[in-house]
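>>> The following block contains a protein sequence and its predicted model.
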Amino acid sequence: MAPIEVTDLTKAYGDVLGVDSLSVTVEKGEIFGFLGPNGAGKTTTIRVLLGLLAPTSGSATVLGADVTDEAALIEAKRRIGYLPANLGFDEEATGERVLEYFASIRGDSRRDELLEIFTPPLERKIREYSTGNLQMLGLIQAFMHDPDLVIMDEPTAGLDPLKQEGFNEFIRAERDRGTTIFFSSHVLSEVRRVCDRVGILREGHLVALEDVETLLDRGGKRVRVQVAGDGTGLGDLEGAKTVETIGEEHQFTYTGEYDALLRHLSSYELVDVEISEPPLEDVFMHYYGSDVEEGETANEGTETPLASDTTEATDA
């Protein structure tokens, strides 16, 4: 059985749908990126998977346990690691005490190994932690009991670039060991480097489910060109999108046939041309257009402090 199976899952907050008829399967030993801006339904889905929210309709299983079957889910959670978006450790506890607490619940067979990769100052109290140190402590508690499935909500938030790269290398190695990784993100630059597949949410709906390379192929190519003259009509080509001129450079995303693009460009006196893969942000906007909002839908992204949230995810 797949580590995560979701079928027609719906979660309503009154008249607002946090998740609407979501169906997705995450296979064993893959890194699955769950993408969307704040308010898309990512955190709601994660909290339903962990039994922290009850689904309004539909079904979901994690490691074979129905998320509405409390007894089965308690047993499954012993094999799950969880990193919520908002860490709520006791601010007066030291990092050492926090890890001891979670070790008493689930074990810590990989703690020393993880402390070589992620380096929070364990002797300090949580109130003295930077955002990055807090995130590293959260990552250690999520992985130190050697879980079969790890669910993370925005796992690289607050990490500096070197620690982000260390995290990427680590979860690729975890995948190679057979661990299944499911994480939500709205930062697309990290997704291509680590994910096998991605699902894109829009207002609670799954609008794309692709491997990363297919997603990029659908996004076309990013064209940057300088020509002698004013470049009038450069973007008048079937398949050209998001055409703009910045100084002397003309830019657009192109999803048509390459031969047609080259024929079109050859009709101009070219000064410089660059054709490259588009930023993943551009691919993302293909599914959202101009509708991405900065805010969040009702209740989406609202977290219970980790002191209760993570405990529920492991032994509740």
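Ah, there it is.
>>> Going by C-alpha atoms from here, please, whenever you check contacts or count neighbours.
OK.
>>> measure the residue in the chain sticking out farthest from the centre to Gly235 for me?
The centre of the chain is farthest from one residue, Gly229, which by CA atoms, centre = their mean lies 43.7 Å away. Gly229 sits 15 Å away from Gly235, going by CA to CA, to the nearest Å.
>>> Ok, Leu159 next?
Here Leu159 is placed at a distance of 39 Å from Gly235 (CA to CA).
>>> for the stretch 201-316 of the chain, what spans make up the strands?
Listed in chain order, the strands of the stretch 201-316 of the chain (DSSP state E, counting those that start in this stretch) span 205-211, 221-227, 240-246, 249-254, 270-276.
>>> all helices in the stretch 51-200 of the chain, in order from the N-terminus.
70-77, 95-106, 111-117, 131-143, 161-177, 191-194 (DSSP state H, counting those that start in this stretch).
>>> Select, out of those helices, the one closest to Val243.
Checking the helices of the stretch 51-200 of the chain against Val243 by CA to CA gives helix 191-194 as the closest, at 24.6 Å.
>>> Enumerate every residue touching the residue nearest to Ala54 when sequence neighbours are not counted.
Spatially, and ignoring its direct neighbours in sequence, Ala54 is nearest to Val48 (6.0 Å; CA to CA, 6 or more residues apart in numbering). Contacts of Val48 were listed using CA atoms under 8 Å, 6 or more residues apart in numbering, and they are Ala54, Pro55, Val67.
>>> name the element Val48 belongs to?
If you go by DSSP states H and E, Val48 is part of helix 42-49.
>>> what about Leu53, distance to Arg79?
Distance, Leu53 to Arg79, using CA to CA: 19 Å.
>>> dropping in the other structure now:
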Amino acid sequence: MTAIEVSGLSKAYDGFLANDDLSFSVETGEVFGYLGPNGAGKSTTIRTLLGFQSPTEGSATLLGHDISNPVELRAAKRRIGFLPGEPAFDRNVTGEEFLDYQAALKGDSRREELLELFTPPLEKQIREYSTGNKQMLGLVQAFMHDPDLLIMDEPTSGLDPLKQEVFNTFLREERDAGKTVFFSSHILGEVRRVCDRVGIIRQGRLVTVEDVDTLLERGGKRVQLHTAEPLRESDLALDGVVSFERVGREAQFTFTGEYNALLRALGEHDVVDLEIDEPPIEEVFMHFYGDVNGDTGETESTGEQRDADDA
């Protein structure tokens, strides 16, 4: 049985399609990343799946339960942990009082274990919490009743890098223990570290569903470098250089080719500084999935051309 099954799901607001004919499935025991830029329709999908709003068209099941049937949806929710994108708390209660209330509703068999990993100051009123502490409190409540399916909207938002890594490790362990995780993100690197498969949504439509290795192969790396002498794209003469731009002695481009070849090519130049990172998610869309009109978007420009276009 699949943990989540979505078929032709659409949600319209005053004629605007926030979700447009979505169809995908999430297998039991996998971490599935729902990836897209802010405003792509990720949160709308989650709110519809959990019954906070009704779909305009289409259907979906959670753990085999039809989300359009209130009785079945309630049965599914007993086995689901949920972390919204912006958790809403009563600011006048302490973190401990909030968790006590949640425990009375759904149980808290894993509460102490989770509080060793995520450490919100339970004795303080939530009004005194930082964004990161609120997020950790939300994570504890999402997992503490030991659910079979976790649905989370931007779960690492506000966490510092150390807690992000704690969360990523914990998520992989939960997957290995048989849990199913569905979470939205706009950060490609986050999805890369923890997900088995990914669905990409753009402007309300599902662009692709594929395994993470395939996504990374297409996405390449974003290269930024500073050279002693200005570097031209022709100086590299490499396959896989996309969207080369240069301003003075600083150049940047997306590289989808063979990395040893890139290093050899750069070795012929006096490199002052070099940074290689995941490409912004918008670039993955632009270069590999096309724009909204179906164009590939694989255009290349120099810094001078870009300046002229901006003018």
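Okay, I see it. Note that the structure is predicted; figures quoted are calculated from it, not measured.
>>> still on that earlier bit, tell me, of the contacts of Val48 of the first structure, which are also contacts in the second structure.
Retained in the second structure (both residues aligned by TM-score structural alignment, their matches' CA atoms under 8 Å) from the contacts of Val48 of the first structure: Ala54, Pro55.
>>> sorry, back to before: pick the most buried one from the strands of the stretch 201-316 of the first structure.
Of all these, strand 249-254 has the most neighbours on average by mean count of other CA atoms under 10 Å, namely a mean of 22.
>>> mean distance, that one to its aligned residues in the second structure?
Superposed on the second structure, strand 249-254 of the first structure shows a mean distance to its aligned partners of 3.3 Å (mean CA distance after the TM-score superposition for the first structure).
>>> Would you mind pulling up the elements that that strand packs against?
Secondary-structure packing of strand 249-254 of the first structure (3 or more CA pairs under 8 Å, 6 or more residues apart in numbering; DSSP states H and E): strand 221-227, strand 240-246.
>>> residues of stretch 172-190 of the second structure that come out buried?
172, 174-175, 179-188, 190 (16 or more other CA atoms under 10 Å).
>>> Over to stretch 36-55 of the first structure?
Here stretch 36-55 of the first structure shows 36-52, 54-55 as buried, counting by 16+ other CA under 10 Å.
>>> Map Gly14 of the first structure onto the second structure.
Counting by TM-score structural alignment, Gly14 of the first structure lines up with Asp14 in the second structure.
>>> how many neighbours does its match have?
5 (other CA atoms under 10 Å).
>>> which ones are touching it?
Counted by CA under 8 Å, 6+ apart, Asp14 of the second structure has zero contacts.
>>> From Thr56 of the second structure, how far out is it?
11 Å.
>>> Out of the helices and strands packed on strand 249-254 of the first structure, which gets nearest to Thr311 of the first structure?
Nearest of those (CA to CA): strand 221-227, 45.6 Å.
>>> I'd like to know which elements that closest one is packed against.
strand 249-254, strand 270-276.
>>> For Ser130 of the first structure, which of those is the nearest?
strand 270-276 (37.2 Å).
>>> Now do Leu139 of the second structure: how many residues are near it, please.
Leu139 of the second structure, neighbours per other CA under 10 Å, totals 23.
>>> Hmm, it is touching Leu83, no?
Yes: under the criterion of CA atoms under 8 Å, Leu139 of the second structure makes contact with Leu83 at 6.6 Å.
>>> which neighbours do those two share?
With CA under 8 Å, 6+ apart, Leu139 of the second structure and Leu83 have common neighbours Pro155.
>>> who's in contact with stretch 167-182 of the first structure?
3, 26-34, 147-152, 156, 193-194.
>>> give me that answer again for 6 Å
With CA atoms under 6 Å, 6 or more residues apart in numbering as the test, stretch 167-182 of the first structure has contacts from Lys28, Gly29, Glu30, Ile31, Phe32, Asp148, Leu149, Val150, Ile151.
>>> now do stretch 63-71 of the first structure
Pro3, Gly51, Ala60, Thr61, Ala72, Leu73.
>>> residues touching the third one, list them.
Which is Ala60 of the first structure. Ala60 of the first structure neighbours (CA under 6 Å, 6+ apart): Glu5, Val6, Val67.
>>> Which position in the first structure pairs with Gly204 of the second structure?
So Gly204 of the second structure corresponds to Gly204, using TM-score structural alignment.
>>> Next, the contact list for that match, please.
With CA under 6 Å, 6+ apart, Gly204 of the first structure has these contacts: Gly18, Val19, Asp20, Ala40, Gly41.
>>> what's the closest non-adjacent residue to it?
In space, Gly204 of the first structure is closest to Val19, 4.0 Å off (CA to CA, 6+ apart).
>>> and that neighbour, what does it touch?
Thr10, Lys11, Gly41, Gly204.
>>> Now for those residues: which two are most distant?
Top of the distance list for the contacts of Val19 of the first structure (CA to CA): Thr10 and Gly41, 10.2 Å.
>>> From start to finish, how long is stretch 76-95 of the first structure in a straight line?
With CA to CA as the measure, the ends of stretch 76-95 of the first structure fall 26 Å from one another.
>>> Run through who's touching it.
122-127, 142-143, 147-154, 305-307, 314.
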